[in-house]
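Peer 1: What follows is a predicted protein model with its sequence.
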Amino acid sequence: MSNPVVIDATPGQSYADITREFEAPAVAVFRAHADPEFFKSWIGPRGYETRITDWDFRTGGGYRFEQGGEEGTFGFRGVFHTVRENELIIQTFEYEGAPDEISVDVIRFEELPGGRSRIVDHSVFASVDALETMMQQGMEVGMREGYEQLDELLAAGR
């Protein structure tokens, strides 16, 4: 059984707090976010292929990736504002299909007992509508399926 993604989005607010636990240490979960080859193998919904077009994982660096599936190809980009190894990523996130709707994500990697870990993500959107649109367009499904794929890779020793 997979650990659930918990998205706490208060109606009328433009932010969401997202938590997810993993049966792996924080160093492994952080590496899955830092390494572009690893990242593209789990990010997003099942059935989508991810192609990294830009990846500079460092404070002040940036990224861009595309995901393709039956519904077409979708581009995403952002800037890594702060990277603290195995501990913290502060980044922007923009779906290119909704330009100017950028979220700022503060992602913390926490160690838990027994070699487990937790991601705590505070995601701030430009408006209440922007967050609601992301939720309606399947944010929860993409996160849940992506983290399930990450669980499978980590369990296989990746």
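Peer 2: On my side now, so go ahead.
Peer 1: use CA for all of it now, contacts and neighbours both
Peer 2: Fine.
Peer 1: mind listing what D121 touches?
Peer 2: By Cα atoms under 8 Å, 6 or more residues apart in numbering, the contact set of D121 is D17, I18, T19, D105, V106, I107, R108.
Peer 1: Quick check: closest non-adjacent residue to it.
Peer 2: I107 (4.3 Å; Cα to Cα, 6 or more residues apart in numbering).
Peer 1: ok so, going back, please identify which of the contacts of D121 is nearest to N86.
Peer 2: R108 (8.6 Å; Cα to Cα).
Peer 1: rewinding a little: surely the residue nearest to D121 is in contact with E85?
Peer 2: No. Using Cα atoms under 8 Å, I107 is not in contact with E85; the gap is 11.7 Å.
Peer 1: For these two, work out which one has more neighbours and name it.
Peer 2: Ranked by neighbour count (other Cα atoms under 10 Å), I107 and E85 place I107 first, with 21 against 14.
Peer 1: try this one side by side with the last:
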Amino acid sequence: MTAKIETKQDTSDRELLMTRILDAPRDLVYEAWTNPKHIAQWWGPKGFTNTIYEMKVKPGGVWRFMMHGPDGTDYPNKVVFEEVIKAERLVYTHGSDDDNDPNSFHVTVTFEDQGKNTKLTMRMVLKSAAALAEAKKFGAVEGGNQTLDRLEAYLPTM
């Protein structure tokens, strides 16, 4: 029997990590994140709206949507789910319909029960340190925080 040897690559130079404690139970936060009716209401930075074309939250499932910017620009998005553990973890690749999208990135979202609250952690790993620097230059940190602000504001309405 051969032992499987795993090596873990250090991604810290191309990683964006966002954490938020949300005043809502984990099941509700997960529902807001995985139900197209809900995610369309809060996803994206301030001023953005969404059209959800499909959302199949299962391994191999696809979430296709268009983000509409406040200036009228449309941003096509495609998410392919790799791992789905209900109310605990989502792992996916986020990019566009171009399977070789140079701007695609890998995402892990965890939902951690903290009594009546939920600790949400979103870890995005870009393809390179340069890609991370470019994303930051275009407001990825601010946009991510605004997206989580919108989620936080939406949860009490559910």
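Peer 2: Alright, I've got the coordinates. What you see is a predicted model, and the numbers here were worked out from it, not measured in a lab.
Peer 1: ok, back up a step: what is the aligned counterpart of the residue nearest to D121 of structure 1 in structure 2?
Peer 2: Residue pairing (TM-score structural alignment): I107 of structure 1 is matched to V109 of structure 2.
Peer 1: in which helix or strand would I find its match?
Peer 2: Per DSSP states H and E: V109 of structure 2 is located in strand 105-114.
Peer 1: could you check the distance from T92 of structure 1 over to L112 of structure 1?
Peer 2: Counting by Cα to Cα, to the nearest Å, the separation of T92 of structure 1 from L112 of structure 1 is 27 Å.
Peer 1: Compare these two (neighbour count), which wins?
Peer 2: A count of neighbours by other Cα under 10 Å puts T92 above the other of T92 of structure 1 and L112, at 20 against 15.
Peer 1: which SSE is M134 of structure 1 in?
Peer 2: Counting by DSSP H and E, the element that carries M134 of structure 1 is helix 128-136.
Peer 1: ok, and what's touching that helix?
Peer 2: Identification of contacts with helix 128-136 of structure 1 by Cα under 8 Å, 6+ apart yields G12, Q13, S14, Y15, A16, E101, F125.
Peer 1: Could you tell me the angle between it and strand 102-112?
Peer 2: Calculated by axes from the mean of the first three to the mean of the last three Cα atoms, to 10 degrees, helix 128-136 of structure 1 forms an angle of 60 degrees with strand 102-112.
Peer 1: In helix 128-136 of structure 1, which residues are buried?
Peer 2: V128, A130, L131, E132 (16 or more other Cα atoms under 10 Å).
Peer 1: Could you do stretch 146-158 of structure 2 as well?
Peer 2: For stretch 146-158 of structure 2, the buried set under the neighbour-count rule, 16+ other Cα under 10 Å, comprises Q146, T147, L148, D149, R150, L151, E152, Y154, L155.
Peer 1: Kindly report the same for stretch 13-32 of structure 2.
Peer 2: 14-16, 22-27, 29-32.
Peer 1: starting at the chain centroid, how far to the top helix by length along structure 2?
Peer 2: For structure 2, the longest helix by residue count, based on DSSP state H, is helix 140-154. On the basis of Cα atoms, centre = their mean, to the nearest Å, helix 140-154 of structure 2 sits 11 Å off its chain's mean C-alpha point.
Peer 1: Repeat that for stretch 53-66 of structure 1.
Peer 2: The chain centroid and the centroid of stretch 53-66 of structure 1 are separated by 13 Å under Cα atoms, centre = their mean.
Peer 1: which residue numbers in structure 2 go with that stretch?
Peer 2: When stretch 53-66 of structure 1 is aligned against structure 2 using TM-score structural alignment, it corresponds to residues 53-66.
Peer 1: Centroid-nearest residue for structure 2?
Peer 2: Nearest to the mean C-alpha position of structure 2, counting by Cα atoms, centre = their mean, stands V107 at 6.0 Å.
Peer 1: That residue and N117 of structure 2, how far apart?
Peer 2: Computed with Cα to Cα, the distance linking V107 of structure 2 and N117 of structure 2 is 22 Å.
Peer 1: on that earlier part again, list the buried residues for the match of stretch 53-66 of structure 1?
Peer 2: Buried residues in stretch 53-66 of structure 2 (16+ other Cα under 10 Å): M55, K56, V57, K58, G61, V62, W63, R64, F65, M66.
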